[in-house]
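Trainee: What follows is a protein structure lacking sequence information:
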């Protein structure tokens, strides 16, 4: 191997290149790499935080949905209870109204029966007078014997 002046010059230029690289290129390159690593780490931390926040938000949404379903069920139950109350109230009102109508009808029936009885008494007394008139073949004075006819009508 032939060592001449070119080899030391190559070593010297290589050493200058290493020095220049270590002094001027390597620090900014390492700074950029470290900055990139830092941004990647921050991005990963942000992604972890986002996933935790997403999980918490999903839990809150699920809890809100459960609460909403529970509240909806309560409202439905209250509506059913109120509907049943309204139905019961309507039934009670209908029963009261039916009883009232029945009482009115019974009153009308009783008054009609009383009128029919009075009319029947009057007709029976008229028939009795007519029958008695035919029997004795003379006319009985209705005004003169009114008390007797009223008593007869009361007995009938």
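Mentor: Looks like it arrived, so ask away. All values derive from a computational prediction rather than experimental measurement.
Trainee: Going by C-alpha atoms from here, please, whenever you check contacts or count neighbours.
Mentor: Will do.
Trainee: which one's the longest helix in the chain?
Mentor: Counting by DSSP state H, the longest helix found in the chain is helix 26-136.
Trainee: alright, now check it against this:
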């Protein structure tokens, strides 16, 4: 009976210890384990969210980089077109200025030739008068014979 009483006493103590453990010891341990599990789950969720955010940020960065490259290419093309247009305008302006300079040079050359011709005519007329004066051995009045000299100039043309 001793064995049975000890067994029963041990069973009673075991159940009291089990009840005490379940009532006072087990809930804080379960609570701590649940809190730890929740923290781990939150950490894993945050890591997944961060991973998703990182992937989204990388995707946005790649898209922004692509857009920036396209915009740079468009700007470069527009600049090339503008440069080509400006170069063409500069060439046209240079050609126009060269043509103007040639025309001005030709006009000056024609004017110089006309001045030289006029000077030569006057010189020829003066020489003719001097020659006629020598021939006639008398002086011819240039003022009195201005009309005659003008006609002589016209004949030399």
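Mentor: Happy to help now that I have it. Only a predicted model underlies this, so the values are computations on that prediction, with no experimental measurement involved.
Trainee: and residue 134 of structure 1, how many neighbours does it have?
Mentor: By other Cα atoms under 10 Å, 11 other residues sit near residue 134 of structure 1.
Trainee: I should have written residue 18 of structure 2 there, sorry.
Mentor: Per other Cα under 10 Å, the neighbour tally for residue 18 of structure 2 reads 14.
Trainee: For it, pull up the helix or strand it's in.
Mentor: Using DSSP states H and E, residue 18 of structure 2 falls within helix 2-20.
Trainee: chain center to that helix, what's the gap?
Mentor: Put simply, helix 2-20 of structure 2 sits 92 Å off its chain's centre (Cα atoms, centre = their mean, to the nearest Å).
Trainee: May I see the buried residues of that helix?
Mentor: The neighbour-count check on helix 2-20 of structure 2 (16 or more other Cα atoms under 10 Å) flags nothing as buried.
Trainee: before we move on, the earlier item: now do the next helix or strand after the longest helix of structure 1 and helix 26-136, the angle between them.
Mentor: Per DSSP H and E, helix 26-136 of structure 1 leads on to helix 146-155 as the next helix or strand towards the C-terminus. Counting by axes from the mean of the first three to the mean of the last three Cα atoms, to 10 degrees, helix 146-155 of structure 1 lies at 130 degrees to helix 26-136.
Trainee: average offset between helix 146-155 of structure 1 and structure 2?
Mentor: Aligned to structure 2 and superposed, helix 146-155 of structure 1 gives a mean residue distance of 2.6 Å (mean Cα distance after the TM-score superposition for structure 1).
Trainee: Which positions within that helix qualify as buried?
Mentor: Residues of helix 146-155 of structure 1 classed as buried by neighbour count (16+ other Cα under 10 Å): 149, 153.
Trainee: Please report how far the nearest residue to residue 140 of structure 1 once chain neighbours are set aside lies from residue 55 of structure 1.
Mentor: The shortest distance from residue 140 of structure 1 to any non-neighbouring residue, by Cα to Cα, 6 or more residues apart in numbering, is to residue 133 (6.4 Å). Counting by Cα to Cα, to the nearest Å, the gap from residue 133 of structure 1 to residue 55 of structure 1 is 114 Å.
Trainee: related to what we said a few turns ago, the residue nearest to residue 140 of structure 1 touches residue 141, doesn't it?
Mentor: No - assessed by Cα atoms under 8 Å, residue 133 of structure 1 is found out of contact with residue 141, at 9.9 Å.
Trainee: which one of these two has more residues nearby?
Mentor: residue 133 (14 against 10).
Trainee: what about residue 125 of structure 1, neighbour count?
Mentor: Residue 125 of structure 1: 19 surrounding residues under other Cα under 10 Å.
Trainee: what's near enough to touch it?
Mentor: When the contact criterion is Cα atoms under 8 Å, 6 or more residues apart in numbering, the partners of residue 125 of structure 1 are 149, 152, 153.
Trainee: Of the residues you listed, which is the nearest to residue 81 of structure 1?
Mentor: Minimum distance to residue 81 of structure 1 across the contacts of residue 125 of structure 1 is 61.7 Å, recorded for residue 153 (Cα to Cα).
Trainee: The closest one corresponds to which position in structure 2?
Mentor: Superposed on structure 2 with TM-score structural alignment, residue 153 of structure 1 falls opposite residue 153.
Trainee: and that match, how far is that from residue 64 of structure 2?
Mentor: For residue 153 of structure 2, the distance to residue 64 of structure 2 equals 86 Å [Cα to Cα].
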